[in-house]
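>>> Okay, sequence plus prediction incoming.
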Amino acid sequence: MMFGSIDPALLLASVIVASVPIILAAIGELVVEKAGVLNLGVEGMMIMGAICGFVAAVETGSPVLGFVGGALGAAALALVFALLTQYLLTNQVATGLALTLFGLGLSSLIGQGYVGIKPPVTEDVPFGPLADIPFFGRVLFSHDWVAYLSVAVVAAVWWVLRSTRAGLVLRAVGESHDAAHALGYKVTRIRVLAILFGGAMAGLGGAYISLVRVPQWTDGITAGAGWIALAIVVFASWKPWRVLLGAYLFGGITVLQLNLQAAGSAIPVEYLSMAPYLITILVLVIMSSGRGKASLNAPASLGQNFHASR
């Protein structure tokens, strides 16, 4: 079935692909913020994941090693953030912004020799007859393994935070690091591990952009996806399943505006291009205004440095 020149099945399948990088980066940042750390360097980590993943995939010929390289490259940048904020007690907001600027510059330097090169193809998961089901086969069973991994990670984070001792400890550190320390928990160690996990997830999201969604390298390839991921964590009220819905909402807006442009919509291209970011800003304003439900769900120690001697 076609609506004008837009195929609904292809549109929904494209929404899933467009949402994967944001899901991975946002769920990683959610874990970081649940531990009480505000890392505004998601954009920088994503673009480092994009270039490190691209380089690893091109040099080895393996897309899987590309994703591993992307996760490791972004985690290394996250480790710098962790050392500065958790051991040197620098301001988290300023350090995160500096991390983004550093990541953008370093990725541009590394990627100078890789412009115009195509990475190895990341194959779709072979679902056999399921992929031939009308409509649903195209929408649900025609994606690569990372698309399914992103949903699995959301489910795993939800389960860990809700049903395990590790999740309880992580949430306790985010709500009151002093109380958690008094109970004998290693606050700094827990926060560092959360930051590394968030960095690895952002790196996977960045690598997905350069290896699958836009299979090439160009400067600024993430195009603000890290900032969108940060906004979605707030939009989701720090709840994992709402992160998934928020990412699909943004992915849907992005893909729809591209399809409307291709279909020759009468709406000016500039308005369509800015629509995803404008809607994200509006959502942030609405969810953050006053003492709304979203603001009440924020971890109490979010953005506060911890030192055991205090």
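Structure received.
>>> all contacts plus neighbour counts: C-alpha atoms, from now on.
Noted.
>>> List the buried residues for the helix or strand residue 24 falls within?
According to DSSP states H and E, residue 24 maps onto helix 8-34. Going by neighbour count (16 or more other Cα atoms under 10 Å), the buried part of helix 8-34 is 9, 11-34.
>>> now swap in stretch 70-90 and tell me
Judged by neighbour count (16+ other Cα under 10 Å), stretch 70-90 contains these buried residues: 70-79, 81-82, 85-86.
>>> Looking at those, which are in helices?
Judged by DSSP state H, helices contain the following of these: 70, 71, 72, 73, 74, 75, 76, 77, 78, 79, 81, 82.
>>> Please report the distance of the fifth one from residue 220.
Right, the one you point to is residue 74. In this structure, residue 74 and residue 220 are separated by 15 Å, where distance is defined by Cα to Cα, to the nearest Å.
>>> and if you look at the first one?
Residue 70 sits 16 Å away from residue 220, taking Cα to Cα as the criterion.
>>> now the helices for the stretch 201-310 of the chain?
Under the criterion DSSP state H, counting those that start in this stretch, the stretch 201-310 of the chain contains helices at 225-235, 240-262, 269-288, 293-296.
>>> Just want the angle from the first one to helix 240-262.
For the pair helix 225-235 and helix 240-262, the angle between their directions (axes from the mean of the first three to the mean of the last three Cα atoms, to 10 degrees) equals 130 degrees.
>>> got a list of contacts for helix 225-235?
The contact list for helix 225-235 (Cα atoms under 8 Å, 6 or more residues apart in numbering) reads 21-23, 25-27, 29-30, 40-44, 46, 202, 239, 242-243, 246-247, 277, 280-281, 283-284, 287-288, 294.
>>> what about 6 Å?
The set of residues external to helix 225-235 that reach it, using Cα atoms under 6 Å, 6 or more residues apart in numbering, is 22, 25, 26, 30, 42, 43, 246.
>>> cool, the longest one as well?
In this structure, residues lying in contact with helix 240-262 by Cα under 6 Å, 6+ apart are 15, 18, 19, 22, 23, 154, 158, 232, 236, 272, 276.
>>> could I get those as a markdown table with distance to residue 225?
What follows is the contacts of helix 240-262, written out as a markdown table (distance: Cα to Cα, whole Å):
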| residue | distance to residue 225 |
| --- | --- |
| 15 | 14 |
| 18 | 10 |
| 19 | 10 |
| 22 | 6 |
| 23 | 10 |
| 154 | 18 |
| 158 | 22 |
| 232 | 10 |
| 236 | 16 |
| 272 | 17 |
| 276 | 11 |
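>>> got another, please set it beside the one above:
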Amino acid sequence: MSIVYFLFAQTLLFAIPLMIVALGGMFSERSGVVNLALEGIMIIGGFAGVFYLNYMQSNDILHGMPLLLTGLLISGIVGVLFSMLHAFAAIHLSADQTISGTALNMLAPALGIFIAKTVQDGMQNVSFTNEFRISEVPGLSSIPVLGDLFFKNCYFTTFLGIAILIISWYFLMKTKTGLRIRSCGENPQAADAAGISVYKIRYLGVGISGFLAGMGGLIYILPISTEFTCTVAGYGFLALAVLIFGNWAPLRIAGAAFFFGFMKTLSYTYNSVPLLAKMSLPDTTYKLIPYVATLILLAFTSKNSAAPRADGVPYDKSKR
């Protein structure tokens, strides 16, 4: 039973940032802008967050939960600012959104490494002390089964991710602004005729995407490392696969993220799973598990995916 608890806990650590970033991509694409820059936004947001943690801890200014919350906020804000480059190119300049997103993905790690080496006298890695793991949640950790699954050796970011999922579903499906986002992704001409500013709504969608992806970058880093090397190992692209597999719907995205999170867990903890350990395959073979699973699932499910009709199509007022 202990192996089940272990695998579930590890799956949450990988699934939560994947879900948050995919939800960010959902808001952008539901508004009509393809955001391939999720990888780059994760990198730049994660870099800003880790750099902030490093500075605060090194100077003994802030610690614990206040440090984590402000770090997440800074990661999100930097993610928004970085995503605005993509938004401006895609919305106002009507640039090819694939090229724009790819450019940001290439810019982010280079920019992060440049800043890190400039500030740290040639050192590329930015380190921090992980003081954010919660060994037990008082009262809740004693609940049978659930206590071991959710409330022992956990991170606040797990509960934050669940809250973001609920808020995202409600915001997109039950609010007037959410309806406007969906309408701009499906039929921007009709939305414009109804008095909705398509440009503003698309900027909003990309901005939300940037905030969640930037924050997701830091959430991804926290449990797996104490230093950042300006890479998230293709997690932003994996989030795009989760978005497609989840059919641009919040709850389906959560399910897809949990599945891919489990695949990622197997690739990292195969030595703890007796069946996989007995296979004695090279380490690189296990590392391929989540990406091979992505290709296989998308091959079988992509035909049934229903992207927003105006996703990736620049809006032109003159073409009604």
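Nice, thanks for sending it over. Since the model is a prediction, treat every value here as computed from it, not as a measurement.
>>> Put one on top of the other, what's the TM-score?
The TM-score (TM-score structural alignment, normalised by the length of the first structure) is 0.91; 300 aligned residues with a Cα RMSD of 1.8 Å.
>>> looking at the second structure, where would I find the counterpart of the helix holding residue 24 of the first structure?
Residues 4-30 of the second structure are the counterpart of helix 8-34 of the first structure, counting by TM-score structural alignment.
>>> ditto for stretch 179-186 of the first structure
Counting by TM-score structural alignment, stretch 179-186 of the first structure sits on residues 190-197 of the second structure.
>>> Give me the buried stretch members for the matching stretch, please.
Of the residues in stretch 190-197 of the second structure, those with enough neighbours to count as buried (16+ other Cα under 10 Å) are 191, 192, 196.
>>> Same question for stretch 240-259 of the first structure.
Burial within stretch 240-259 of the first structure, assessed by neighbour count using 16+ other Cα under 10 Å, is assigned to 240-257, 259.
>>> does the aligned partner of residue 129 of the first structure in the second structure sit in a helix, a strand or a coil?
Using TM-score structural alignment to pair residues, one finds that residue 129 of the first structure aligns to residue 139 in the second structure. Following DSSP: H, G, I helix; E, B strand; the rest coil, residue 139 of the second structure is assigned to coil.
>>> ditto for residue 94 of the second structure
Using three-state DSSP, the three-state assignment for residue 94 of the second structure comes out as coil.
>>> give me every residue that touches it.
Counting by Cα under 6 Å, 6+ apart, residue 94 of the second structure has contacts residue 314.
>>> that older thread, now distance to residue 216 of the first structure too, for the helices of the stretch 201-310 of the first structure, in JSON lines please.
Shown next, in JSON lines, are the helices of the stretch 201-310 of the first structure (distance: least, Cα to Cα, whole Å):
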{"stretch": "helix 225-235", "distance to residue 216 of the first structure": "17"}
{"stretch": "helix 240-262", "distance to residue 216 of the first structure": "19"}
{"stretch": "helix 269-288", "distance to residue 216 of the first structure": "21"}
{"stretch": "helix 293-296", "distance to residue 216 of the first structure": "37"}
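>>> nearest to residue 50 of the first structure, of those?
When those are compared for distance to residue 50 of the first structure using Cα to Cα, the nearest one is helix 225-235, at 11.6 Å.
>>> and that closest one, how far from the second structure on average?
Superposed on the second structure, helix 225-235 of the first structure shows a mean distance of 0.4 Å to its aligned residues (mean Cα distance after the TM-score superposition for the first structure).
>>> Where does that helix end up in the second structure?
When the second structure is aligned by TM-score structural alignment, the counterpart of helix 225-235 of the first structure is residues 235-245.
>>> Next, the buried residues of the matching stretch.
Going by neighbour count (16+ other Cα under 10 Å), the buried part of stretch 235-245 of the second structure is 235, 236, 237, 238, 239, 240, 241, 242, 243, 244, 245.
>>> Need the counterpart of residue 222 of the second structure in the first structure.
Superposed on the first structure with TM-score structural alignment, residue 222 of the second structure falls opposite residue 211.
>>> can you pull the contacts of that match?
Residue 211 of the first structure is in contact with no residue at all, counting by Cα under 6 Å, 6+ apart.
>>> Kindly provide the distance from it to residue 197 of the first structure.
Applying Cα to Cα, one obtains 21 Å for the distance of residue 211 of the first structure from residue 197 of the first structure.
>>> go on, residue 10 of the first structure?
Where residue 197 of the first structure is concerned, residue 10 of the first structure sits at a distance of 32 Å (Cα to Cα).
>>> picking up where we left off before, in helices, which of the buried residues of stretch 190-197 of the second structure appear?
Secondary structure defined by DSSP H assigns 191, 192 of these to helices.
>>> okay, the buried residues of stretch 190-197 of the second structure in a markdown table with distance to residue 2 of the second structure next?
Conversion of those to a markdown table gives the following (distance: Cα to Cα, whole Å):
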| residue | distance to residue 2 of the second structure |
| --- | --- |
| 191 | 53 |
| 192 | 56 |
| 196 | 53 |
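>>> with the buried residues of stretch 190-197 of the second structure in mind, which one is nearest to residue 120 of the second structure?
The nearest one, if we look at these relative to residue 120 of the second structure and count by Cα to Cα, is residue 196, at 47.2 Å.
>>> gap between that closest one and residue 281 of the second structure?
Note on residue 196 of the second structure: its distance to residue 281 of the second structure, by Cα to Cα, is 56 Å.
>>> now residue 243 of the second structure
As it turns out, when the distance is counted by Cα to Cα, residue 243 of the second structure lies 31 Å from residue 281 of the second structure.
>>> Going along the chain, name the strands of the stretch 101-250 of the first structure.
Remark: strands of the stretch 101-250 of the first structure are absent; assignment by DSSP state E, counting those that start in this stretch.
>>> List the residues that contact the aligned partner of residue 156 of the second structure in the first structure.
Using TM-score structural alignment to pair residues, one finds that residue 156 of the second structure aligns to residue 145 in the first structure. Counting by Cα under 6 Å, 6+ apart, residue 145 of the first structure makes contact with residue 125.
>>> 7 Å - rerun?
Shown here is residue 145 of the first structure, whose contacts under the criterion Cα atoms under 7 Å, 6 or more residues apart in numbering are 124, 125.
>>> what's the answer for residue 206 of the first structure, then?
Shown here is residue 206 of the first structure, whose contacts under the criterion Cα under 7 Å, 6+ apart are 21, 46, 47, 49, 50, 222.
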